[in-house]
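>>> When you get a sec, could you give me coordinates for this:
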Amino acid sequence: MISSAPVRKQRIILCVCTGLILLTAIVSMGIGYSSLSFDRLLPVLFGHGTFKEDFVLFSVRLPRILITLLAGMALALSGSILQSVTRNDLADPGIIGINSGAGVAVAVFFLFFPVSAGSFIYALPLVAFIGALLTAALIYLFSYSRTKGLDPVRLVLVGVGFSLALSGVMIVIISSADRAKVDFIAKWIAGNIWGTDWPFIWALLPWLILLVPFTLYKSQRLNLLSLSEVSAIGVGLNLERERIVLILTAVAASASAVSVTGGIAFIGLMAPHIAKSLVGPRNQMFIPVAVLLGGWLLLIADTVGRNLVDPDGIPAGIMVSLIGVPYFAYLLLKK
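Next up is the predicted model:
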């Protein structure tokens, strides 16, 4: 049973995070290559804008803001689960190779499977999930020992190795592809938010609607998995089954995000750490905060990146990496 003081603190932090998201979204709606004055935002939102204003807000800015927010939330959810399951603070779907597996699957699907534009959007998260799942299964297999169980340090090392190997596979795949398709894959690798249309939101949203409540339902089991294996088994937890189910959840969250945003790392690393420092290590406390923080971090990275250099800006994946790499090095030295 959690006392009322931490719960009250969590609610305040959730309100602050929601406020930051709304503030960043308002700024993101108002600035860009085609400016939209802030005093016109409310009239346009309520249907009193010109054709140009409606197009800029509803066809360009708003879908990008929502897809970035949802993708950041999914990546933070995935990182939170992986850190608890593996008992490793450095676990992140981008760092340990899961995102790379999804990327290779997306590249193969995009380059070699002719599909219509409508079905492509909704099939993409599923294809990314299959690629990420196969990668996660291989990483788990190479990290698991019959005598010691899952070795957290070995998992990160194996994951980094798979990430590098899959990057090489990606280069081989795109070396024989059409120039136009290679440009798309290159932008995907850099973490350029490319799925900026309403159908991509409807393709991603159901995954989050299912996975976030499911993870919160499993939060008590995640707390037990964060302890030693002996403690988890001692309270009657089916260790391997719970691990597999939760890793599948993490893989699904990560794959659904990167299928429409590209290869973005470090959101799943930073958001859970910041959330734990704010509300403590209990999963039912920090996961909701981490989810909101992940959405805000990616949203602010994309907002700054796309307005930093005209006209295309800097990909959000690169902006996140500028912060994430030093943070990862700091955690590596600390741990």
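>>> From here on, just use CA atoms for contacts and neighbour counts.
Will do.
>>> list the contacts for the spatially most central residue of the chain?
Geometric centre of the chain, nearest residue: Leu75, 1.8 Å, by Cα atoms, centre = their mean. Shown in contact with Leu75 (Cα atoms under 8 Å, 6 or more residues apart in numbering): Pro93, Ala253, Ser254, Ala257, Ile267, Gly268, Gly294.
>>> which residues touch the third one?
Meaning Ser254. Applying Cα under 8 Å, 6+ apart, the residues near Ser254 are Ala74, Leu75, Ser78, Pro93, Ile98, Asn99.
>>> from those residues, which is closest to Ala136?
Nearest to Ala136 among these is Ile98, at 6.0 Å by Cα to Cα.
>>> Give me the nearest residue to the closest one, chain neighbours excluded.
Spatially, and ignoring its direct neighbours in sequence, Ile98 is nearest to Ala132 (5.1 Å; Cα to Cα, 6 or more residues apart in numbering).
>>> Check which residues of the helix or strand where the one you found lies are buried.
Assigned by DSSP states H and E, Ala132 belongs to helix 117-143. Buried residues in helix 117-143, counted by 16 or more other Cα atoms under 10 Å: 121-136, 139-140, 143.
>>> Before we compare anything, build this one as well:
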Amino acid sequence: MIQQHLIRKQRITLLVLTIILLVTAVLSLGLGYSTLGFGRIVPVLMGQGDFKEEFVLYSIRMPRLLITFLAGMALALSGAVLQSITRNDLADPGIIGINSGAGVAIAIFFLFIPVEPGSFAFLMPFVAFLGAFITAILIYLFSRDPRTGLQPVRLVLVGIGFSMALSGVMIVLISSAEREKVDFIAQWLAGSIWGTDWPFILALLPWLIVLIPFVLYKANRLNILGLGESAAIGLGLNIGKERAVLLLAAVALAAAAVSVTGSIAFIGLMAPHLAKALVGPRHQLFLPVAILLGGWLLLAADTIGRNLLEPSGIPAGVMAALIGAPYFVYLLMKK
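Got it, this is the predicted structure:
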């Protein structure tokens, strides 16, 4: 039973975050290389803008805003699940190599498999999921001790090792590729938001519609897994089954996100920690907060990055790393 004052605190936090998110969204729509003043956003939304204003808002700014926010939500929830099922506060799909596995699959698909342009956006999440899932299984197997179970510290070390190895594979793949395709892979590696069009939103949205409610439904199971293996078994939980299902959900969320945004790390690390600091460690309380925080963090990183250097800007993945890397070192020293 969750105490009422904690529920009230969560609701106030969600309200404040929603207001901050709306302010950031307005800034994201109004700022950029192509001029669209803040005073013109509402008139254009009401159908009172000219062709240039409507093109900038509906074809450039709004799809980018939505894809960034949705991807940030997915990465934050993926990180929260990984941290819970591994009992490792340093787990993040970008740090432990899951994103790199998705990247190698995307690179192979993009470089060597011909596909119709219309179906490209919808196939990318499935391809990324396949690569991320194989990588996650290998990391899990190498991190697990037959006698003592999953080793949290070994998980991070093995994941970092896989991430470095897969980065080497990526370099080998693109070393002999065409210049145009190399440019795309380079943008993906830097975390540049490239899927900035409505079909990519339609490709990502179904994954979130299914997986976010599913993980929230499993919140109490995540609470039990956080108690440790002995306590979970004592409470009658099938640890192997629950971990496998939740790992699958976390990998799918991360893969779907990075398939349209590029390789972005640290969002899944920071958002769960900040959410726990705000509302406590109960999953029913902090998961919704982490989801909103993840969306806001990536949206803020992208908004700042693309306006620092015009016209190309700084990739969102680089901005997230500039914030997240020191935080990762702080957590590493603290733990």
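>>> Dump the contacts of Leu75 of structure 1 into a markdown table; add distance to Gln10 of structure 1 as well.
Supplementary listing: the contacts of Leu75 of structure 1 in a markdown table, determined by distance: Cα to Cα, whole Å:
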| residue | distance to Gln10 of structure 1 |
| --- | --- |
| Pro93 | 25 |
| Ala253 | 23 |
| Ser254 | 25 |
| Ala257 | 25 |
| Ile267 | 20 |
| Gly268 | 20 |
| Gly294 | 16 |
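>>> any idea how far Ser4 of structure 1 is from the counterpart of Ile267 of structure 2 in structure 1?
Matched across to structure 1, Ile267 of structure 2 falls on Ile267, judged by TM-score structural alignment. Separation of Ile267 of structure 1 from Ser4 of structure 1 (Cα to Cα, to the nearest Å): 29 Å.
>>> out of these two, which sits in the busier spot?
Ile267 (33 against 9; other Cα atoms under 10 Å).
>>> how far away is the more buried one from Asp183 of structure 1?
24 Å.
>>> now do Leu57 of structure 1
26 Å.
>>> Compare those two (neighbour count), which wins?
Taking other Cα under 10 Å, Leu57 of structure 1 and Asp183 do not tie; Leu57 has more neighbours (21 against 12).
>>> who's in contact with that one?
Contacts of Leu57 of structure 1 (Cα under 8 Å, 6+ apart): Met29, Val44.
>>> 7 Å instead?
By Cα atoms under 7 Å, 6 or more residues apart in numbering, Leu57 of structure 1 lies in contact with Met29.
>>> Run a quick neighbour tally on the closest residue in space to Gly49 of structure 1 that isn't next to it in sequence.
The shortest distance from Gly49 of structure 1 to any residue other than its chain neighbours is 6.2 Å, reached at Pro43 (Cα to Cα, 6+ apart). Counted by other Cα under 10 Å, the residues lying close to Pro43 of structure 1 total 13.
>>> cool, and Ile193 of structure 2?
25.
>>> do Trp198 of structure 1 as well
Trp198 of structure 1: 16 neighbours (other Cα under 10 Å).
>>> Surely it touches Leu62?
No: with contacts counted by Cα atoms under 7 Å, Trp198 of structure 1 stays clear of Leu62, the gap being 8.9 Å.
>>> what about Phe266 of structure 2, distance to Val329 of structure 2?
In terms of Cα to Cα, Phe266 of structure 2 sits 11 Å off from Val329 of structure 2.
>>> if you count what's nearby, which of those two comes out ahead?
The residue with more neighbours, out of Phe266 of structure 2 and Val329, is Phe266; 27 against 12, by other Cα under 10 Å.
>>> and the closest residue to that one other than its chain neighbours, what element?
Of all residues not flanking Phe266 of structure 2 in the chain, Gly324 sits nearest, at 5.1 Å (Cα to Cα, 6+ apart). Using DSSP H and E, Gly324 of structure 2 sits within helix 316-334.
>>> which of the residues in that helix are buried?
Buried, per 16+ other Cα under 10 Å, within helix 316-334 of structure 2: Ala316, Gly317, Val318, Met319, Ala320, Ala321, Gly324, Ala325, Phe328.
>>> Skipping its backbone neighbours, what lies nearest the fourth one in space?
Using Cα to Cα, 6+ apart and skipping residues adjacent in sequence, the residue nearest Met319 of structure 2 is Ala301, 5.5 Å away.
>>> Am I right that that neighbour is in contact with Pro315?
No: applying Cα under 7 Å as the test, Ala301 of structure 2 and Pro315 come out as separate, 8.5 Å apart.
>>> Who has more neighbours out of those two?
Legend: neighbour count by other Cα under 10 Å for Ala301 of structure 2 and Pro315, higher for Pro315 (25 against 21).
>>> can you pull the contacts of the nearest residue to the more buried one once chain neighbours are set aside?
Using Cα to Cα, 6+ apart and skipping residues adjacent in sequence, the residue nearest Pro315 of structure 2 is Ser192, 4.4 Å away. Residues near Ser192 of structure 2 by Cα under 7 Å, 6+ apart: Thr261, Gly262, Pro315, Ala316, Gly317.
>>> Excluding covalently adjacent residues, which one is nearest to Ser145 of structure 1?
Of all residues not flanking Ser145 of structure 1 in the chain, Asp151 sits nearest, at 7.4 Å (Cα to Cα, 6+ apart).
>>> what's the distance between Pro114 of structure 1 and Leu36 of structure 1?
Counting by Cα to Cα - Pro114 of structure 1 and Leu36 of structure 1 are separated by 38 Å.
>>> So between the two, which is more surrounded?
Comparing Pro114 of structure 1 with Leu36 by other Cα under 10 Å, the one with more neighbours is Leu36, at 19 against 9.
>>> which SS class is the more buried one?
coil (DSSP: H, G, I helix; E, B strand; the rest coil).
>>> All the strands of the stretch 51-200 of structure 1, in order from the start?
144-145, 149-150 (DSSP state E, counting those that start in this stretch).
>>> Which among those is found nearest to Leu211 of structure 1?
Among the strands of the stretch 51-200 of structure 1, strand 149-150 sits nearest to Leu211 of structure 1 (Cα to Cα), with 23.8 Å.
>>> Give me the distance between that closest one and the centre of its chain.
Strand 149-150 of structure 1 sits 25 Å away from the centroid of its parent chain (Cα atoms, centre = their mean, to the nearest Å).
>>> who touches that strand?
Ser143, Tyr144.
>>> swap the cut-off to 6 Å and go again
Defining contact as Cα atoms under 6 Å, 6 or more residues apart in numbering, one finds that strand 149-150 of structure 1 is touched by Tyr144.
>>> Just give me the mean distance for that strand relative to structure 2.
Mean deviation of strand 149-150 of structure 1 relative to structure 2 after superposition (mean Cα distance after the TM-score superposition for structure 1): 0.7 Å.
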